[in-house]
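Undergrad: quick one, structure for this:
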Amino acid sequence: MGLELLTSGELAEKLHKSAAALAQWRYKGIGPKFIKLGSGIRYRASDVEAWLDAQTRQQTGEQVSA
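TA: So this is what the prediction gives:
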């Protein structure tokens, strides 16, 4: 299947953010897509990569497209 799931802690470490920051992103709907499995949260590596691609900019003043 090749499905890689990351925990909040694993993703936070990769992004150099805190798990609390990821929780805020989930609350605000601004982070990568996530999967709620029971009481845990997981992130598909492919969803994280797609989200990172969408964050890529050429200049600092560039607007985010919706």
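
Undergrad: C-alpha from now on. contacts and neighbour counts both.
TA: Will do.

Undergrad: now stretch 24-33: buried residues?
TA: 31-33 (16 or more other C-alpha atoms under 10 Å).

Undergrad: do the same with stretch 2-20
TA: If you call a residue buried by 16+ other C-alpha under 10 Å, then stretch 2-20 has these buried ones: 5-9, 11-12, 19.

Undergrad: which of those fall in helices?
TA: 8-9, 11-12, 19 (DSSP state H).

Undergrad: I have a second one here; can you model it like the first so I can compare?
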Amino acid sequence: MGKLLTEKQVAERLGFHVQTLRNHRFEGRGVPYCKIGRAVRYDENDVIAFIEASKVQPAER
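TA: Take a look at the predicted model:
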């Protein structure tokens, strides 16, 4: 497990609003997260994997 990040830190890295992360959690999609009591935390490695999985390779012509 990597460093645990807050909602605000993840939102800043991804260019999202915090509410977007909350909506994704409610909808069951987006970056995997951990609940520690009432606190939501994201594993830095999961954030990196989410970014990598979102890459789009342009088609060759």
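
Undergrad: superposing both, give me the TM-score.
TA: In this superposition the chains share a TM-score of 0.83, using TM-score structural alignment, normalised by the length of the second structure; 59 aligned residues with a C-alpha RMSD of 1.8 Å.

Undergrad: related to what we said a few turns ago, pipe the buried residues of stretch 24-33 of the first structure into JSON lines and attach secondary structure and distance to residue 48 of the first structure per row.
TA: Converted to JSON lines, those look like this (DSSP: H, G, I helix; E, B strand; the rest coil; distance: C-alpha to C-alpha, whole Å):
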{"residue": "31", "secondary structure": "coil", "distance to residue 48 of the first structure": "9"}
{"residue": "32", "secondary structure": "coil", "distance to residue 48 of the first structure": "5"}
{"residue": "33", "secondary structure": "coil", "distance to residue 48 of the first structure": "7"}
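
Undergrad: tell me the two of the ones in helices among the buried residues of stretch 2-20 of the first structure that are most distant?
TA: Greatest spacing in these, by C-alpha to C-alpha: 11 and 19 (8.2 Å).
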